[in-house]
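Undergrad: Dropping a prediction and its sequence here:
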Amino acid sequence: MFHTSFRSKIYKNWLFDVLYKISEHPSIKGSYNLKDDVYLTILEEIADKHYKKNKSDAPNFFENGQSTPHYIFNYLDYLLWKNWDKYLDKKENIFIEKNQFRFSLSRTSIEHYLAQNRTSDSIVHNFGNLCLISPHQNSALSDYETTTKRSFYEGASKRFDCMSLKQAIMLSKENWTEKDIEEHCEDMKKLLDTKPSQNK
C-alpha cells in the first residue's frame, strides 16, 4: 500500500516512520522479536496518520476530483479488504474475489465513474464518483455511460486483476446516480474516519 502510493525511489519517509516505530517499540528492546500483530498495528497506525494529515492539509478534501491523493484510494482499499464481509461479500460483487486483490503500481489514473460530460460539476468531482484505475482502463472506457462500463468489466473482469475494491463496489450497482455517488461517498468517509483497530 505504501510503496504503490509513495513511489519516490529517493525519499521513503513512510519506510523511515515504520522502522522508527519498530525500533522504539517496547517488545523489541533487546530481543529483536516483533510479533506479527504488533507489526500490523504499527503499520495501521502510520497509515491512519497519513490519512489524517492528507485530510487536514486539503480543504474540501472529498471534493477534490483528480487532485485527491492516490494514497487515499489505496488506504481505503486496504480498509475495504479488511472489512470484506461488510462491503464486498455480496452477490452483486461479481468483479473480484478477496484472494484476487493486489495493490498495483499500474493504478495511476483517477477515473470519474459517472463521466464528466454527463453530470453537473457539483457532483462529478465528489469522492464517491472516483476510483483509481490503470491508464489502459481509463483510455478504454473514456466517457462511456456507467452501464457500458459495467458491461465492459463483466465481460473482461478476469483480465483486470488490478481492479480496486472501491471500483468493484461502484460497478456492483446496475445504475449509478447522483444519489448513489453521495451515499457511496458517505459510506467511504465513515470507513476512512474509523481507526483501523476498530475495524475487523
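TA: Structure's in. What do you need?
Undergrad: CA atoms for contacts and neighbours, from now on please.
TA: Fine.
Undergrad: which residues in this protein form helices?
TA: Across the chain, reading from the start of the chain, the helices by DSSP state H fall at 2-5, 13-24, 36-57, 70-82, 84-87, 121-124, 135-141, 146-156, 165-171, 178-192.
Undergrad: Off-centre distance for the fourth one?
TA: It stands for helix 70-82. Relative to the chain's own centre, helix 70-82 is displaced by 3 Å; criterion: C-alpha atoms, centre = their mean, to the nearest Å.
Undergrad: take a look at this one as well, against the first:
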Amino acid sequence: DALPILNKLFSTVNSAGVQLEQTDIVKANLLNLIDEKVKYGKIWEACENMNNFFERNVRLSFPSTDWNIVDFKKYYEFDGSIFRYESTNKNGINSDDTLIIIEDVNMNDISDYQHPTKNILGEKDRKSEEIYCRSIINFGQLLIHTYRLHLYIEGKEDFEGTFHVNRLIEIFNSLEARKDPNEIKRFFQLLWKVRYLFDKYVIKWITDIDNKTESLELVNFNKNDKGYYSRTKYAKSNSSMLQSVLYFTGDYLRQYWLTTYLGYLLKNHSDSDATNEIHLIKLEEFDNQFSLNDKLTDKDLSYLLLDKEATVDKTINIRTYLELNKGTAFKHYWFQKLEYILWKNWDSTINTQEYNNYRITSRNSVEHIYPQNPENQIQHPQIEDEYLHSFGNLVLLSVAQNSEYSNKSFRVKKSMFRDRRETYDTLKSYYIFQNDNWNKIEIIKHLETMISKIEEHYDAK
C-alpha cells in the first residue's frame, strides 16, 4: 500500500544502485499495468532528464534509431517504427524482467524530496560549441502538468488537492486505480508530446560558457550534415520576455501558466517557431485573464482556460488597484508586467545599448524613488503617503540595487542610474529619470502614464 509514503520521496537504493524518487515509483506502478513495458519505459526515460534537450535524451534512450533518416523536428508524436531500442540488456535478459515494482522498495528508507542536480548526459560526445540548458521546472512538475492535460483530454475533472511534486504518487493514484492499460498508454504518448512542445516553445536557462552566466532563452535547433542538431538562441523576443515575467512572478513550484499554454499548443502549435506572433497573442490573452481574476485559484483558472470557450470574470480593476498607495505591498507582478509592456512598445528611435542589453530578471525589492527617510531633507521634505507609496514613485529592483539607492536624493539616484553602462535597472526607472525634478506632480504624471500604457495593452486584447 502506497498510502503511508505519500508526500515523501524515495532515496532507497535498489540492487542496481539506482536512486529512487517518487517519479520512479509512479513509473513502475504504471508500467506494471501495461504490456510493451520496455517501449513505454523508454518513452518515459526520454522525457525524464529536464536538464538536457529532448532530442539528446531520445538519442540516448533509442540508440538503434537511424538518425541519418530522421528529422526530429517532425516527430511531435512518438513513432515506434522510427525510434528503435535494444530490448535486451547486456546479460541477454529481457529488460521487462528487471523493472522495479513498488513492493521491492524498502519503506523505511524514505527521505524528503531533494531538488535534482544538473545532470548532463553524453557530455563526452558534445561539441565545444554546443549549448547547455537547465529547465525552469523539474520532471515531477512536468508529469503533473501532463497529467492535468491528460485528465482534460479524457473529459475528467482536475485532480483534487494541491499541485506539488511531493504528492506525485497520490496524484497518480487515480490513474493507477482505473487500471485501464489503453488510458495509461495514452498518457505516456501524451508525455512525449508535452515534452517535445516544452522543449520547443518554453524558455529555459541557457549557459553562456564564456562569461559563466545563465539567461532565459527560447532555443531553435537545426539538423547538420552528420545527423546531429545544432542549437541557436532566438533573438530576444516578446515571447521570451513575457514567459520570463510569468516565470519570475508565478508560483515557482507550480508555474500554472504552463498547463494552459501547453494545452493550447497541443492543439495549435502548427509546427511554427517559438516566437510565432499567434502563439504570443494567445499567451498574452492567458496572462491577462490570470491577472484580472482574484476569485478563482490559479490552479482552477489554469484548468478552466484549457476550454477555449471558457469565460473568466474580470474581478480586478487595474486602475483602481494601481491608484492605491500600497507601497511595498503592491504585487510584484504589476511591476514586471509593466516592464514587458514597456519593452514591447519601446520607442525604436531610442536605440541605446542599455535597452538592447535589457532583460526581465528576478527582482524582489520595491524601491521608493522619492526617499522614505531622505538623507537630505531640504531637497526632499516629507510628502504624504499617497504620493510616497504611490505606484508612480516605486520601481522593482534586486535587493542589491535597492540597497545601493537607499535614501539618497533623486538627483544622486539619477546620476547612479545614468552611470550604469551595461543596462537599465528597469525600464520604468528610465521613464522616471527623464525628469529633472521628482515631486508630487511628477509622481502623479508618471503614475498616469504607466497606468495608461498598461490599460492600452489590456484594451488591445
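TA: Looks like it arrived, so ask away. Here the structure is a predicted model, which means the values were calculated and not measured.
Undergrad: hmm, back to that, of the helices of the first structure, which approaches N99 of the first structure most closely?
TA: helix 70-82 (9.5 Å; C-alpha to C-alpha).
Undergrad: mean shift of that closest one relative to the second structure?
TA: Following the fit onto the second structure, the mean deviation recorded for helix 70-82 of the first structure is 1.0 Å by mean C-alpha distance after the TM-score superposition for the first structure.
Undergrad: can you tell me which residues contact L79 of the first structure?
TA: Contacts were defined as C-alpha atoms under 8 Å, 6 or more residues apart in numbering; by that measure L79 of the first structure touches 191-192, 196, 199.
Undergrad: Quick one: map it onto the second structure.
TA: Under the alignment (TM-score structural alignment), L79 of the first structure pairs with I341 in the second structure.
Undergrad: Could you report the separation of the spatially most central residue of the first structure from Q137 of the first structure?
TA: Among the residues of the first structure, the one closest to the centroid is F73, at 2.7 Å (C-alpha atoms, centre = their mean). Look at F73 of the first structure and Q137 of the first structure: by C-alpha to C-alpha, to the nearest Å, they are 16 Å apart.
Undergrad: counterpart of stretch 125-132 of the first structure in the second structure, which residues?
TA: For stretch 125-132 of the first structure, the aligned range in the second structure is residues 389-396, judged by TM-score structural alignment.
Undergrad: Other residues contacting that stretch?
TA: Contacts of stretch 389-396 of the second structure with the rest of the structure, by C-alpha under 8 Å, 6+ apart, involve 322-328, 330, 332, 335-336, 363-370, 387, 426, 428-429, 443-448, 450.
Undergrad: just stretch 147-166 of the first structure next, same as before
TA: Outside stretch 147-166 of the first structure, the residues that touch it by C-alpha under 8 Å, 6+ apart are 73, 76-77, 80-81, 88, 94-96, 100-104, 106-107, 131-134, 141, 171, 174-175.
Undergrad: now that stretch: how far from the chain's centre is it?
TA: In terms of C-alpha atoms, centre = their mean, the centre of stretch 147-166 of the first structure is set 16 Å apart from its chain centre.
Undergrad: picking that back up, which of the helices of the first structure sits most buried?
TA: Highest mean neighbour count among the helices of the first structure (mean count of other C-alpha atoms under 10 Å): helix 165-171, with a mean of 23.
Undergrad: In the second structure, what stretch matches that helix?
TA: The alignment of helix 165-171 of the first structure onto the second structure (TM-score structural alignment) covers residues 427-433.
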